[in-house]
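Asks: Got a sequence here, can you model it:
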Amino acid sequence: MITSIATDMDGTLLNGNMEVSEENRTAMKKAQELGIEVIVATGRSYKEARFALEGTGIECPIIAVNGAEVRDARGEIVQFTAIEDDLAYDLYRRLKDVGVYFEVYTNQATYTDDAEKAVELLIDIVLSAHPDANVEDIRERAKLRIEHGLAKKVNDYEEIIRDTSQHIYKFFVFSTDRELLQRAADRLDGIDGVAVSSSGNENLEITNEQAQKGITLENYLTSKGLSLEDALAVGDNYNDLSMLERVGYSYAMGNADTNIKKAARFETSRNEESGVARAIEDALERSAVK
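Replies: Predicted coordinates for the structure are as follows:
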């Protein structure tokens, strides 16, 4: 029997309008009623994740910022894994030297030094899963990142990096210039203590090497006395790989990259077709007869 469910958000739980479908919502609520631990595992900050779940009635633990932070259903931090201060400053300087746009995620907020690029970053994530989506419609929704304070505008990151009260969770790099993005990736190559992943065609996500969805999910389930063998995970992108590789029931979205589909045991439908609900239904059936 499935005892836990972990779902990614963008390109997975959320559709092209960045909303949870009624089918997905119903399936998750049904799972909770069956006593299954339902978890959202996302690259988003906790605040952005909760914003996306607003109005769904879904209250559950959230593995945020790719595993850098875990909050319980009440929103209390139960675990966090930050980048060491000296390493965070080194990463900051490397990215500044390359000249690529990036955001800084901390325990206090998500920061941007360019509001327009903060909007473009979210558009890129959505378009990665929905290439045919209306860009202007997505843009209007993406602007809510700034309007609702989900990403705070600052003039200079250095003060934040040097502020010892702020734990640096993630650097989120974005560029439509593939050569520039590759230069940034090259500058980060081989650095001990960090993990580099992505959640879209034109971004990089840099966290502590222990702040990965799979590692954090495993630690969380262990703390709850739950088995990875009886866990379901569903995702669509490279920052989901670490959890897809660990669980007994791994599902790639129909809109996932080919390599993600190869890594997962099963494939579900696209996020526009409530693929999370289909995965939950399928896994419950499979686990009942194993």
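
Asks: use CA for all of it now, contacts and neighbours both
Replies: Noted.

Asks: what ranges do the helices span in the stretch 1-150 of the chain?
Replies: Secondary structure of the stretch 1-150 of the chain, counting by DSSP state H, counting those that start in this stretch: helices at 22-33, 46-53, 85-98, 115-129, 135-142, 144-147.

Asks: so which of the ones you listed comes closest to L221?
Replies: Ranking these by proximity to L221 (C-alpha to C-alpha) places helix 22-33 first, at 15.4 Å.

Asks: before we move on, the earlier item: tell me the most buried of the helices of the stretch 1-150 of the chain?
Replies: Highest mean neighbour count among these (mean count of other C-alpha atoms under 10 Å): helix 115-129, with a mean of 20.

Asks: which other helices and strands contact that one?
Replies: In terms of contacts (3 or more C-alpha pairs under 8 Å, 6 or more residues apart in numbering; DSSP states H and E), helix 115-129 is packed against helix 135-142, helix 144-147.

Asks: Now distance to R183 too, for the ones you listed, in TSV please.
Replies: Listed next are these as TSV, based on distance: least, C-alpha to C-alpha, whole Å:
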stretch	distance to R183
helix 135-142	27
helix 144-147	27
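
Asks: Second input sequence below; structure requested for side-by-side comparison:
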Amino acid sequence: MIKCIASDMDGTLLNSTQTISEENKEAILKAQAQGIEFVVATGRSYQEATYVLAEAGLKCPVIGVNGAEVRSKDGEVLAATPISKELARKVAAKLVEKDVYFEVYTDKGAYTIDADKAVSILVDIVVSANPEANVKEIVEAAGARIRDGLIHTVEDYEILFASDDYQIYKFLAFDFDADKLEEANESLAELDNLAVSTSGHENLEITNKNAQKGIALASFVEAKGIELSETMAIGDNFNDVSMFEAAGRSVAMGNAGSYIKSLCDAVTATNNEHGVAKAILEVLLNDIN
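Replies: Modelled structure (predicted):
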């Protein structure tokens, strides 16, 4: 019997307008009412994840920043796996050398040195992945990252690296030039103790090698007295693979690529067709083991 459901956010729980549909919300509430632990497992910072959850009227634990941080339903930090400051400087230097734009995720949220680019890149990514979506709505949603303080602007990332007030959780690198991204990936491979994944063709997600969704999910359910065999994971991309491998039941979104689908036990509907709700209701109705 499934006792814990872990869901990715972008491309999974969120639709193309970066919101949680009423259908997904109701399915989550129904699962929670039946005593099932629902946890978000996302590449987003805690601040960005809870912003969207709060808009939908939902509250749950968050495995954030690809597993670099785990927080309780009430926001208490349960676990953190940062990148050392020395290693962070080396990562930044390699990305700068390859002329790849990046943002830095910390325990106090995400940071950029170019606010306009932070918005425009997100718009380009969402539009390219959802060509049928309303561009005006996407621009409005992307702009909220800056307006609502979900991503902060800093003059120099060294301010974060030099201060004891910040833990460095993740680098999120973007470029629409696939060759340039691959060169950056190869350069990063020269560094030890890193995990490099992706949540889209145009990005790299760089964390501590032990900061992965699957590792964080395993620790989370163990603390809850739940077996991994009693856990279902839902996602759509490569940064969800470790979670698929850990969970007893893995579900790929209908909008996932063919390789991701091949790794999973089941495929649900797309993120614009309330695929998370359908996966949850299937479990509730059929008592899937």
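
Asks: Any idea what the TM-score comes out to?
Replies: Comparison of the two superposed chains (TM-score structural alignment, normalised by the length of the second structure) gives a TM-score of 0.96, and 289 aligned residues with a C-alpha RMSD of 1.4 Å.

Asks: before we move on, the earlier item: and the helices of the stretch 1-150 of the first structure as CSV, adding distance to I260 of the first structure?
Replies: As requested, those are exported to CSV (distance: least, C-alpha to C-alpha, whole Å):
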stretch, distance to I260 of the first structure
helix 22-33, 21
helix 46-53, 22
helix 85-98, 28
helix 115-129, 13
helix 135-142, 25
helix 144-147, 28
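
Asks: Could you tell me how many residues sit around T12 of the first structure?
Replies: Here the number of neighbours of T12 of the first structure (other C-alpha atoms under 10 Å) works out to 30.

Asks: Chain neighbours aside, what residue packs nearest to whichever residue in the second structure pairs up with it?
Replies: Taking TM-score structural alignment for the superposition, T12 of the first structure sits opposite T12 in the second structure. In space, and not counting its chain neighbours, T12 of the second structure is closest to N271: 5.1 Å by C-alpha to C-alpha, 6 or more residues apart in numbering.

Asks: Show me what the one you found aligns to in the first structure.
Replies: Superposed on the first structure with TM-score structural alignment, N271 of the second structure falls opposite N271.

Asks: now the residue nearest to T12 of the second structure: how far from A68 of the second structure?
Replies: Look at N271 of the second structure and A68 of the second structure: by C-alpha to C-alpha, to the nearest Å, they are 25 Å apart.

Asks: Which one's more surrounded, the two?
Replies: Neighbours around N271 of the second structure and A68, counted as other C-alpha under 10 Å, are more numerous at A68. The numbers are 29 against 26.

Asks: And that one, how close does it get to V62 of the second structure?
Replies: Distance of A68 of the second structure to V62 of the second structure, computed by C-alpha to C-alpha: 11 Å.

Asks: And for N210 of the second structure?
Replies: Using C-alpha to C-alpha, N210 of the second structure is found at 17 Å from V62 of the second structure.

Asks: ditto for T106 of the second structure
Replies: Computed as C-alpha to C-alpha, the T106 of the second structure to V62 of the second structure distance reads 15 Å.

Asks: Pick out whichever of these two has more residues nearby.
Replies: V62 (30 against 23).

Asks: Contact partners for the more buried one?
Replies: Applying C-alpha atoms under 8 Å, 6 or more residues apart in numbering, one finds that V62 of the second structure lies in contact with V39, V40, A41, T42, Y46, A49, V70, R71, S72, K73.

Asks: at 6 Å what do you get?
Replies: With contacts taken as C-alpha atoms under 6 Å, 6 or more residues apart in numbering, V62 of the second structure has the following neighbours: V39, V40, V70, R71.

Asks: I'd like to know how many residues surround the last one.
Replies: Which is R71 of the second structure. The burial metric for R71 of the second structure, expressed as a neighbour count using other C-alpha under 10 Å, is 19.

Asks: Burial check on the residue lying closest to it once chain neighbours are set aside, number of neighbours?
Replies: Closest residue to R71 of the second structure apart from its sequence neighbours, by C-alpha to C-alpha, 6+ apart: V77 at 4.5 Å. Each residue near V77 of the second structure was counted by other C-alpha under 10 Å, and the total is 15.

Asks: quick one: V77 of the second structure from I260 of the second structure, how far?
Replies: Counting by C-alpha to C-alpha, the gap from V77 of the second structure to I260 of the second structure is 30 Å.

Asks: and if you look at V123 of the second structure?
Replies: Relative to I260 of the second structure, V123 of the second structure is positioned 24 Å away (C-alpha to C-alpha).

Asks: Could you do N134 of the second structure as well?
Replies: With the distance defined as C-alpha to C-alpha, N134 of the second structure ends up 27 Å from I260 of the second structure.

Asks: What's the end-to-end length of stretch 209-229 of the second structure?
Replies: Here the two ends of stretch 209-229 of the second structure are set 24 Å apart, with distance taken as C-alpha to C-alpha.

Asks: any idea how far it is from the chain center?
Replies: 16 Å (C-alpha atoms, centre = their mean, to the nearest Å).

Asks: need the contact list for the residue nearest to A79 of the second structure when sequence neighbours are not counted.
Replies: Distance criterion C-alpha to C-alpha, 6+ apart; nearest residue to A79 of the second structure, sequence neighbours excluded, is V70 at 5.1 Å. Neighbouring residues of V70 of the second structure by C-alpha under 6 Å, 6+ apart: V62, I63, V77, L78, A79.

Asks: any chance of the residues you listed in a markdown table, plus distance to Q18 of the second structure?
Replies: Below are the contacts of V70 of the second structure laid out as a markdown table (distance: C-alpha to C-alpha, whole Å):
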| residue | distance to Q18 of the second structure |
| --- | --- |
| V62 | 17 |
| I63 | 18 |
| V77 | 25 |
| L78 | 27 |
| A79 | 27 |
